[in-house]
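Engineer: Predicted model follows, preceded by the sequence.
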Amino acid sequence: MSTSHQATPGSQADYRDATARSATGASPLASGLALFAGIVMIIAGIFQAVAGLVALFQNELYVVGVTYVFSFDVTAWGWIHLLVGALVAVAGGAVLMGHLWGRVIGIGLASLSMIANFLFVPYYPIWSLLIIALDVAVIWALCSYDREAARR
């Protein structure tokens, strides 16, 4: 009778493999940053999509006191926020699943979201600045996440 040392989920060998990975330098911070970025991207994407829907259906909620050079119609802003929000949420799901393309697209979409919300500041300043701050945190988390360290 020979014994097999294959790691099955929940087995003692699986526990030893996980312990060995953490002893070799797998950073809990690395996987924690990816989890943080993915969750924040999904939540911020949903919030941004909702803001876009509000701009489409209740556009009198957003009032502009001063005209700016980069002003658009509120309906146009609604479509922009709805599209960017949906894409950010999908990329956040890809980040949570560990896809490299999710990280790359996530950085680009978070940057695009920052620009869109900067241009949206005259319409809804506190909301826009909050989303910009979340986008900065997401970009930082996605750029500092080391996929190789998380695999060890």
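Structural biologist: That came in fine, so what should we check first?
Engineer: Please count neighbours and contacts with C-alpha atoms only from this point.
Structural biologist: Fine.
Engineer: Which strands or helices does the longest helix anywhere in the chain pack on?
Structural biologist: When the chain is parsed with DSSP state H, its longest helix is helix 28-57. When contacts are defined as 3 or more Cα pairs under 8 Å, 6 or more residues apart in numbering; DSSP states H and E, helix 28-57 sits against helix 74-96, helix 125-144, helix 147-151.
Engineer: Of all the residues in the second one, which ones are buried?
Structural biologist: Buried positions in helix 125-144, judged by neighbour count with 16 or more other Cα atoms under 10 Å: 128-129, 131-132, 134-139, 141-142.
Engineer: for the longest one, same thing?
Structural biologist: Judged by neighbour count using 16+ other Cα under 10 Å, the buried positions of helix 74-96 are 74-75, 77-82, 84-96.
Engineer: if I look at residue 141, how far off is residue 106?
Structural biologist: Per Cα to Cα, to the nearest Å, residue 141 is found 10 Å from residue 106.
Engineer: tally of neighbours for residue 46?
Structural biologist: Residue 46 is flanked by 21 other residues according to other Cα atoms under 10 Å.
Engineer: residues in contact with it?
Structural biologist: By Cα atoms under 8 Å, 6 or more residues apart in numbering, the contact set of residue 46 is 85-86, 89.
Engineer: For residue 69, see how far away residue 146 is.
Structural biologist: Distance from residue 146 to residue 69, by Cα to Cα: 40 Å.
Engineer: here comes the other one, which I'd like you to weigh against the first:
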Amino acid sequence: MTATHDGPAYTVKPGRAGGLRVFAAVMLVLAGLLDALRGIMGIAGDDVFLRTPEYAFRFDLTAWSWIHLALGVLAVLVGVAVLRSARWARVAGVAVASFLVLAGFLSLPYAPLWSLVVIALAGFVVWALCVVRRVR
């Protein structure tokens, strides 16, 4: 007699699950700090940003800066909550990291390298938070 189930049975060792959670939390905090710094630089009127008058998703640089600052602060707060294993933080972490990817993509022409770094970090966060399973 064989047991039937819907898919393969996965077991996650507690150390691995905790390691991915810590990895996601640290990457989310780092991406949040980078995004917040990007926002502060834009609000301060720093000249490191490119000017792209023909860009389809063009916002005023100050508007983009406030968006990045808000997302960055939110990402840091959620990253700390992920580190503390708050129940809501994993879902919120995926959502915030997804918004970081979207904002990074939409503001790509203003700071290409910075955007790519934040997109990569946020992508790793989404991966890590989606892969880790709760240990019973």
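Structural biologist: Perfect, I can see it now. All of these numbers come straight from a predicted model, not from anything done at the bench.
Engineer: neighbour-wise, which of residue 146 and residue 69 of structure 1 wins?
Structural biologist: Between residue 146 of structure 1 and residue 69, residue 146 has the larger neighbour count (other Cα under 10 Å), namely 17 against 6.
Engineer: what's the matching residue for the more buried one over in structure 2?
Structural biologist: Aligned counterpart of residue 146 of structure 1 in structure 2: residue 133 (TM-score structural alignment).
Engineer: How about the contacts made by that match?
Structural biologist: Residue 133 of structure 2 neighbours (Cα under 8 Å, 6+ apart): 12, 17.
Engineer: Could you measure from it over to residue 109 of structure 2?
Structural biologist: 37 Å.
Engineer: counterpart of residue 13 of structure 2 in structure 1?
Structural biologist: Residue 13 of structure 2 maps onto residue 26 in structure 1, by TM-score structural alignment.
Engineer: What is the equivalent residue in structure 2 for residue 92 of structure 1?
Structural biologist: Aligned partner of residue 92 of structure 1 by TM-score structural alignment: residue 79.
Engineer: Name the nearest residue to its match, sequence neighbours excluded.
Structural biologist: residue 25 (4.5 Å; Cα to Cα, 6 or more residues apart in numbering).
Engineer: Which residue in structure 1 aligns with the one you found?
Structural biologist: Under TM-score structural alignment, residue 25 of structure 2 pairs with residue 38 in structure 1.
Engineer: Can you pull up the most central residue in structure 2?
Structural biologist: residue 97 (2.6 Å; Cα atoms, centre = their mean).
Engineer: I'd guessed that one sits against residue 28; true?
Structural biologist: Yes - counting by Cα atoms under 8 Å, residue 97 of structure 2 touches residue 28, with 7.0 Å between them.
Engineer: tell me, what's touching the two both at once?
Structural biologist: 75, 122, 125.
Engineer: mind listing what the second one touches?
Structural biologist: Read that as residue 122 of structure 2. The contact partners of residue 122 of structure 2, by Cα under 8 Å, 6+ apart, come to 27-28, 31, 97-98, 100-101.
Engineer: Let's see that with 10 Å instead.
Structural biologist: Applying Cα atoms under 10 Å, 6 or more residues apart in numbering to residue 122 of structure 2 gives the contacts 24, 27-32, 75, 93-94, 96-102, 104, 116, 128.
Engineer: Going by neighbour count, which of these are buried?
Structural biologist: Buried by 16+ other Cα under 10 Å: 24, 27-32, 75, 93-94, 96-101, 104, 128, out of these.
Engineer: thought the match of residue 13 of structure 2 was touching residue 152?
Structural biologist: Yes - assessed by Cα atoms under 10 Å, residue 26 of structure 1 is found in contact with residue 152 at 5.2 Å.
Engineer: More neighbours: those two, which one.
Structural biologist: residue 26 (20 against 14).
Engineer: Tell me the secondary structure of that one, please.
Structural biologist: Classification of residue 26 of structure 1 using DSSP: H, G, I helix; E, B strand; the rest coil returns coil.
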